[in-house]
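Asks: got a structure for you, letters missing:
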């Protein structure tokens, strides 16, 4: 039996217990309501206890639970501070750490993927993982080049049974929508889970990841701001790449200087917007564990398991409609949204109301510089998610076309990281350079 399936029963039991604990806390809340305790106090208490159990369980798991926890963790900046603060550290751990695979299991995978003489390919190999994530872990090693030279490399090794674990965990997590709404009302995790499920096959194929990484490396070769490590060797479940020495973004979020935060934020935005036109690809996994700030100031990108193929670059209507909204052209914005499928052709909606809905989202590019903050993101989340908000009521009449789902999710994830960094940068100039059709008011 492989390492992951051996623990499948235990993992499934932990996940299955989450809704039971949530139900108990809901009953507790109902009991306190009878005694006359204020409803907002009860709600906060239920939210905090639910968050504590949820993040605790996710933090113990590999597979889909940890993958989902990583995806969710970039949104922690949108959570109310009284909930987010106690668990920020636990969420960040999801981005950098997991229980390690035993050395004997690591060696078995390497022998299967690189051949029984795999040790001859390295002059050194550290059995202790340098990092671990949802479907694999990374070991530091020294690669022996055919020319006789050596170089420091990162060896990513996929957990045995990772695919089965991912599918099983995501199936369990799809039943927990009520819990996440308790933590953040209006949060719908189903689209996120659906997308994660659809991308499992791609992320499990390290040879496909190597192909994507090579495309990124070619597009950003000798770039002064973005560094993509070279692929050294690839097999279906083992990927060897150049080692990247730098400060993880998770560490910068915790204790970085303002200069580091601003630099990281500017480069994250540059990567997000420039990759589709330059590489025909979008990096689709914007959590801090995938990025390093290098000593020379460049942004190092170390994971390409999740990418979106965009051979035509970013759709032009995104930039064009953003520019129209900044210029206050309500009727033109409405016409464009109808054309792209965001608004039904038959739906009667006030154009100015739609512009009022969209315009606050564009504050980061309305001025020459903008500082993303947790407070800004929480205010936007409240505006869009509160059932009493006009924006919430209007959103029920809007659609998200399938062709825009991934772009939307990655953009939200990137904004979440920028708010964690609280990064200030000239985001409008970055859009003007890389987003086709974007022409804000002068």
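Replies: Nice, thanks for sending it over. What you see is a predicted model; the values in this text were computed from it and never measured.

Asks: CA atoms for contacts and neighbours, from now on please.
Replies: OK.

Asks: surely residue 282 forms part of a strand?
Replies: Yes. Counting by DSSP: H, G, I helix; E, B strand; the rest coil, residue 282 is found in a strand.

Asks: can you tell me the SS state at the nearest residue to it once chain neighbours are set aside?
Replies: Counting by C-alpha to C-alpha, 6 or more residues apart in numbering, residue 282 lies nearest to residue 308, which is 5.0 Å off, once chain neighbours are set aside. Using three-state DSSP, the structure places residue 308 in strand.

Asks: how about residue 175?
Replies: Per three-state DSSP, residue 175 ends up coil.

Asks: likewise the one 3 residues further on?
Replies: Following three-state DSSP, the label given to residue 178 is helix.

Asks: from residue 381, how far off is it?
Replies: For residue 178, the distance to residue 381 (C-alpha to C-alpha, to the nearest Å) stands at 18 Å.

Asks: ditto for residue 437
Replies: On the measure of C-alpha to C-alpha, residue 437 and residue 381 end up 27 Å apart.

Asks: how deep is residue 55 tucked in, by neighbour count?
Replies: 18 (other C-alpha atoms under 10 Å).

Asks: quick one: contacts for it?
Replies: Listed by C-alpha atoms under 8 Å, 6 or more residues apart in numbering, the contact set of residue 55 reads 69, 87, 90-91.

Asks: use this one as the comparison:
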């Protein structure tokens, strides 16, 4: 309790959590306090010393940002929240500094780490630049040059080393081990805090497994190779760093991509910001969704520090340490949810949601959640991707649906990108659903020739809809339109009764 009080913990959480979510301040404060005060003694002392350096005039947002810098897990959480428009602008500005920080690790220490793994650099034709480019939650990025005739090929070139910071593996292991304890702490106090009983220990265990990849740079190197394959044919609009041969478990060597963060307004004056926003959505969301691959790779950490506009106007996608995959089953289930919504039919939606859950969902709660969201469609709400994610969120919270780690990560990607896109385009940001619908229509039109020879129930398409699905949709839509009109009149003539009478599924 002493450390938490000295950090001004309650004030930090009050500054971080918007008034609209004030009821969550108590459980968030308790969870963060439990996490911080469970750290080993030397770590706690170091955190307190860093806070004291700030001085008594430091505000709650500044102290929270410094705490995040001290803990890799909180640093990653800060990056996720940095563009969330629901947060105070001052706090967002502080957290955005976590996206790409000025390097603090001395170059001498970085060189020693590199040569410890790779051996002397000069005989291999490698020369480090004098200063590092940036520092992130677990690694430092250092530029280098390679000479003609090196292992990278006949010509000279430029690359970067992504190098794990000294001691970061031990620190991250300590924090990840605490995550499940934090989950168990919350599970025991759901009633006290008034939060949904979601099996937080299991959720945090999934998070722990994925965040552990942050320091497994050999996994990142495999992700890079997979990403280059997945985005083959996108070279005119998207750049992904090409791996270079000087890598190890703690070092990733890759080509250097020059550019500016996609959110840097003044520096991108000549860029069509609306087109850039659409490109981000199409590359990071639509591309994995409409993929025909059995397992579709997606970038799972798209904060603004990992997204660049290159000097030739392309979208550079950096840092593939966190990546996930959407299986064909998950993508087909999403298609069935949206098809059921367009038909105002709960049956395919319920079947699809249950197929996504790793445990049986019993009781009427899921039926009630689906019926509630279908009523929104009946009132004219577009059943797009945003609607579907809202349905999934409520199914998890209210019906205890338990989805896999990759789908949970994909949901997090959408939350991160909403804030990034708003900062890219300005104002309220682009219409995510409109971009995805346009992308879906292009995908569907491109599939049309191949559908002539497909079996009626085959879903071997990027839209994940069979010819039978499309035929059912075409036959049902006129009835759906009539039903929406009928319920609109019912609401006009007898306000309040439409909610109770709206059918959960079509006849």
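Replies: Received, thanks. Nothing here was measured: the structure is a model prediction, and the numbers come from that model.

Asks: can you calculate the TM-score here?
Replies: Laid over one another, the chains give 0.71 as their TM-score (TM-score structural alignment, normalised by the length of structure 1), with 387 aligned residues with a C-alpha RMSD of 4.5 Å.

Asks: hmm, back to that, out of the contacts of residue 55 of structure 1, which are shared with structure 2?
Replies: Nothing carries over to structure 2 from the contacts of residue 55 of structure 1, by both residues aligned by TM-score structural alignment, their matches' C-alpha atoms under 8 Å.

Asks: looking at those residues, which are in strands?
Replies: Of the contacts of residue 55 of structure 1, none are assigned to strands by DSSP state E.

Asks: rebuild those residues as a markdown table, extending it with distance to residue 97 of structure 1 and neighbour count.
Replies: Below are the contacts of residue 55 of structure 1 laid out as a markdown table (distance: C-alpha to C-alpha, whole Å; neighbours: other C-alpha atoms under 10 Å):
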| residue | distance to residue 97 of structure 1 | neighbour count |
| --- | --- | --- |
| 69 | 12 | 23 |
| 87 | 15 | 17 |
| 90 | 10 | 17 |
| 91 | 10 | 22 |
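
Asks: and of those, the nearest to residue 188 of structure 1?
Replies: Lowest distance from residue 188 of structure 1 to the contacts of residue 55 of structure 1 (C-alpha to C-alpha) belongs to residue 69, with 14.4 Å.

Asks: hmm, residue 205 and residue 236 of structure 1 touching each other?
Replies: Yes. If you go by C-alpha atoms under 8 Å, residue 236 of structure 1 and residue 205 touch, sitting 5.5 Å apart.

Asks: ok so, going back, what is the neighbour count of the residue nearest to residue 282 of structure 1?
Replies: Residue 308 of structure 1 has 17 neighbours, counted by other C-alpha under 10 Å.

Asks: which position in structure 2 aligns with it?
Replies: Under the alignment by TM-score structural alignment, residue 308 of structure 1 pairs with residue 324 in structure 2.

Asks: just the strands in the stretch 251-400 of structure 2 please.
Replies: 251-255, 259-261, 295-299, 307-310, 315-317, 323-327 (DSSP state E, counting those that start in this stretch).

Asks: tilt between the third one and strand 323-327?
Replies: Computed with axes from the mean of the first three to the mean of the last three C-alpha atoms, to 10 degrees, the direction of strand 295-299 of structure 2 lies at 150 degrees from that of strand 323-327.

Asks: check which helices and strands strand 295-299 of structure 2 sits against.
Replies: Strand 295-299 of structure 2 is packed against helix 217-230, helix 287-289, strand 323-327, with contacts defined by 3 or more C-alpha pairs under 8 Å, 6 or more residues apart in numbering; DSSP states H and E.
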